[in-house]
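Visitor: just a sequence and a predicted model for now, questions to come.
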Amino acid sequence: MSDTMRIFDRNLLRLRRDHAADGIGRVAPILDAAAELLLDRLDDTSRRFEHALDLGGRGAVAPALRARGMAHVTSMDLSARMARSAGGMAVAADEEWLPFAPGSFDLVVANLSLHWVNDLPGALLQIRQAMAPDGLFLASLPILGTLQPLRAALAEAEASLRGGLSPRVSPFPELRDGAALLQRAGFAMPVADRDRLDLRFRSAMALIADLRAAGERNAVRARDFRIPPRALFPLAFSTLPQEDGSIAMPLEMVMLTGWAPAAGQPQPARRGSAQARLADALGTTEQKAGESTRH
């Protein structure tokens, strides 16, 4: 991968995950809530899974899968210490270079972890190749809108103090990218939908402490290495909107669902093969493109 494609410093991310492993319990309620929203999608299928891979779940996903009766759950994380926090089988490896043989898992779950990957299409392709035919892939990723009040406050404060900006909050993908990424990686029946956790923090410092506890500190390679102005964070934090003495900081997520291709899976109907008109079903009059509906 060329340097121009490397947005994140993966080594720095690993070190920060190592450092956060002992205190991950601080943010367990948030990780657990996000995992529950994601794993609820397992209730929509009658398929039973035998071998699951938890990618970067930070102790929230693997126990939940075992509680659902899955005996063979492997937890993988960039940080060995974080991988061990989930209990059971643990593997320290990079999501950009998966070490698993083709067909190793019939379920792969990535809860709030893939947003730090430099080559997300490539990582999704490797995940699909590690899955058995008709295996299920579930993922949640923070999307544009997450941490937006913090991003805006830091940008405004830095612009006023230095006359310029530096990336201090990780970039996030957009909702519309989700299904296309799955399709590009070869997943069948790709679905991307939006979900949200409405989080509130008693102070800006409580928010920052939770981000650090989760290993979610800035790991953008283009970050400013200079010591920030002393007034930067107090100024930014003073402008964060508060209501009832707390700061709203919703976690906006895209939930991805895709299946490893297999013979006999349902296929989308061929374009133009419909036997009934939508206008008839809706009880309306069909109009041609550009045709006025006024009479």
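Guide: It's in.
Visitor: for the rest of this, base every contact and every neighbour count on C-alpha atoms.
Guide: Fine.
Visitor: in stretch 127-144, what counts as buried?
Guide: For stretch 127-144, burial by neighbour count (16 or more other C-alpha atoms under 10 Å) applies to 127-144.
Visitor: revised request: answer the last question for stretch 90-97.
Guide: 90, 91, 92, 93, 94, 95, 96.
Visitor: once you drop chain neighbours, what's closest to the last one?
Guide: This means residue 96. Nearest non-adjacent residue to residue 96, counting by C-alpha to C-alpha, 6 or more residues apart in numbering: residue 123, 5.2 Å away.
Visitor: next SSE downstream of the helix or strand harbouring the one you found?
Guide: Using DSSP states H and E, residue 123 falls within helix 120-129. Downstream of helix 120-129, the first helix or strand assigned by DSSP H and E is strand 131-142.
Visitor: ok, and what's touching that following strand?
Guide: By C-alpha atoms under 8 Å, 6 or more residues apart in numbering, the surrounding residues in contact with strand 131-142 are 34, 38-39, 102-115, 128, 172-173, 251-262, 265.
Visitor: which of the residues you listed fall within strands?
Guide: 105-111, 251-259 (DSSP state E).
Visitor: pick the one among these closest to residue 53.
Guide: Set against residue 53, the nearest of those by C-alpha to C-alpha is residue 108 (4.7 Å).
Visitor: so which elements touch the host helix or strand of residue 53?
Guide: Here residue 53, judged by DSSP H and E, is contained in strand 51-55. If you count contacts as 3 or more C-alpha pairs under 8 Å, 6 or more residues apart in numbering; DSSP states H and E, strand 51-55 packs onto strand 72-77, strand 105-111.
Visitor: and the angle for the longest one with strand 251-259?
Guide: Pointing back at strand 105-111 there. 170 degrees (axes from the mean of the first three to the mean of the last three C-alpha atoms, to 10 degrees).
Visitor: give me the helices and strands touching the strand or helix carrying residue 64, please.
Guide: Following DSSP H and E, one finds residue 64 within helix 61-67. Where contact means 3+ C-alpha pairs under 8 Å, 6+ apart, helix 61-67 is packed against strand 72-77.
Visitor: would you map the helices across the stretch 151-295 of the chain?
Guide: Ranges of helices in the stretch 151-295 of the chain, per DSSP state H, counting those that start in this stretch, are 178-184, 204-213, 232-238, 278-282.
Visitor: can you redo those as JSON lines with mean neighbour count and distance to residue 2?
Guide: Shown next, in JSON lines, are these (neighbours: other C-alpha atoms under 10 Å; distance: least, C-alpha to C-alpha, whole Å):
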{"stretch": "helix 178-184", "mean neighbour count": "19", "distance to residue 2": "20"}
{"stretch": "helix 204-213", "mean neighbour count": "17", "distance to residue 2": "29"}
{"stretch": "helix 232-238", "mean neighbour count": "16", "distance to residue 2": "33"}
{"stretch": "helix 278-282", "mean neighbour count": "10", "distance to residue 2": "48"}
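Visitor: check it against this one:
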Amino acid sequence: MTAPIVFDHDLIVRHLQRRQPGAEDFVTSLALYDLQDRLLAVTRRFEQALIMGPDATVLPERGETHDGVTSFERAGTALAAPGQLLLDPEDLALPRSDYDLIVSIFDLQIVNDVPGFLARLRRHLRPDGLLLAAAIGGNTLTELRQAFLTADVSHSGGAYARVAPFIEIKDAGALLQRAGFALPVADVENHVVRYAHPLSLMQELKRLGASNPLADRPERMATASLLAGAAEAYKDLAGDPDGRVRATLEIIWMSGWAPHESQQKPLAPGSAKVSMTRILGDKAGS
């Protein structure tokens, strides 16, 4: 079954290519900071490691685990510099099938077939290899989404998709299981970012190449009156007493292991050695 086309990949590439030189991508910086903390907790040395994201040029060359420094191959699913891999995120033909670590930073924001993408990553891991994936969570930019909904209804009587859909934390673990990963774990990092004005947020999204990437997007450009209406609605929704506005950022971290016989497995139903009645007494039947 073919996955529906949600994202316009060519448009995403053009957005990234138009980014202002030197523009700080603080969202990726936050994710890479979180990544370093997570790697330091891993008591293993990785020999074959890959880190990938829409733009490979912003990814690090090395990471440090508890047991030593790991060198990364770097790959981009939209942009890459000479010497870096440039991948089709819907096909994902990686050069190796024996990585012991794959890190994905926000690739899930531009992939139409998320379960297929994760399954292909698993097939490129050796048994007991680790996947770490960062994704933008479902509550991200909820204020902007609501503000545009209000403005669209007011200006045209209808609603349009202007903010990309994001993964919900409740679905993240199930996606890993569906892709065949063992010991799946998902957790979330929440951040609140404040801006002087809603238009400052919109301008930053444009600078970062994160403008509307949807294939089914409005054909007409947003008018000045629509943007003004969205800004006013945004102030009503998320304005602070000092005049600044809040924006929600949610980063979901997903981790899973390629299956291996050495890994812990849940007990089969009915295989417990001690009955609950012995432990709980009369409470077991209450």
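Guide: All right, it came through fine. Quick caveat: nothing in here was measured; it's all calculated off a predicted structure.
Visitor: so what touches the helix holding residue 123 of the first structure?
Guide: 95-98, 102-103, 108, 114, 117, 137, 181-182, 184-187, 260.
Visitor: what range in the second structure does it sit on?
Guide: Mapping helix 120-129 of the first structure onto the second structure (TM-score structural alignment) gives residues 114-123.
Visitor: quick one: distance of the helix holding residue 123 of the first structure to the chain centre.
Guide: With C-alpha atoms, centre = their mean, to the nearest Å as the basis, helix 120-129 of the first structure stands 14 Å off its chain's centre.
Visitor: angle of that helix against strand 251-259?
Guide: Using the same axes, to 10 degrees: helix 120-129 of the first structure against strand 251-259 is 40 degrees.
Visitor: quick one: buried residues of helix 120-129 of the first structure?
Guide: Within helix 120-129 of the first structure, the residues scored as buried using 16+ other C-alpha under 10 Å are 120, 121, 122, 123, 124, 125, 126, 127, 128, 129.
Visitor: after superposing, tell me the mean distance of it to the second structure.
Guide: Superposed on the second structure, helix 120-129 of the first structure shows a mean distance of 0.7 Å to its aligned residues (mean C-alpha distance after the TM-score superposition for the first structure).
Visitor: and residue 111 of the first structure, what pairs with it in the second structure?
Guide: Residue 111 of the first structure maps onto residue 105 in the second structure, by TM-score structural alignment.
Visitor: just residue 34 of the first structure next, same as before
Guide: Residue 34 of the first structure maps onto residue 31 in the second structure, by TM-score structural alignment.
Visitor: what do we get in the first structure for residue 140 of the second structure?
Guide: With TM-score structural alignment as the criterion, residue 140 of the second structure matches residue 146.
Visitor: and that match, what does it touch?
Guide: 172, 249, 250, 251, 252, 253.
Visitor: residue 34 of the second structure now?
Guide: Per C-alpha under 8 Å, 6+ apart, neighbours of residue 34 of the second structure: none.
Visitor: which bit of the second structure covers the strand holding residue 53 of the first structure?
Guide: Residue span in the second structure matched to strand 51-55 of the first structure, by TM-score structural alignment: 48-52.
Visitor: report the distance from that stretch to the chain centre.
Guide: Offset of stretch 48-52 of the second structure from its chain centre (C-alpha atoms, centre = their mean): 17 Å.
Visitor: what's in contact with it?
Guide: For stretch 48-52 of the second structure, using C-alpha under 8 Å, 6+ apart, the contacting residues are 59, 70-77, 98-105, 107.
Visitor: separation between the most centrally placed residue in the second structure and residue 274 of the second structure?
Guide: The centre of the second structure sits closest to residue 135, judged by C-alpha atoms, centre = their mean, with a distance of 1.1 Å. Remark: distance between residue 135 of the second structure and residue 274 of the second structure (C-alpha to C-alpha, to the nearest Å) = 41 Å.
Visitor: swap in residue 102 of the second structure?
Guide: 40 Å.
Visitor: which of those two has more residues huddled nearby?
Guide: residue 102 (22 against 8; other C-alpha atoms under 10 Å).
Visitor: list the contacts for the more buried one?
Guide: By C-alpha under 8 Å, 6+ apart, the contact set of residue 102 of the second structure is 49, 50, 51, 52, 121, 125, 130, 131, 132.
Visitor: which of those sits closest to residue 213 of the second structure?
Guide: Of all the contacts of residue 102 of the second structure, residue 52 has the smallest distance to residue 213 of the second structure: 19.3 Å, by C-alpha to C-alpha.
Visitor: quick one: that closest one from residue 65 of the second structure, how far?
Guide: The gap separating residue 52 of the second structure from residue 65 of the second structure is 18 Å, by C-alpha to C-alpha.
Visitor: higher neighbour count, these two?
Guide: With neighbours defined as other C-alpha under 10 Å, residue 52 of the second structure and residue 65 compare such that residue 52 has more, 28 against 18.
Visitor: for the closest residue to that one other than its chain neighbours, what are its contacts?
Guide: Of all residues not flanking residue 52 of the second structure in the chain, residue 75 sits nearest, at 4.6 Å (C-alpha to C-alpha, 6+ apart). Taking C-alpha under 8 Å, 6+ apart, we find residue 75 of the second structure in contact with 50, 51, 52, 53, 55, 56, 84, 85, 86, 87.
Visitor: which of these are retained in the first structure?
Guide: Here is what carries over to the first structure from the contacts of residue 75 of the second structure, by both residues aligned by TM-score structural alignment, their matches' C-alpha atoms under 8 Å: 50, 51, 52, 53, 84, 85, 86, 87.
Visitor: what do we get in the second structure for residue 264 of the first structure?
Guide: So, by TM-score structural alignment, residue 264 of the first structure is matched to residue 262.
Visitor: residue 226 of the first structure matches what in the second structure?
Guide: So residue 226 of the first structure corresponds to residue 220, using TM-score structural alignment.
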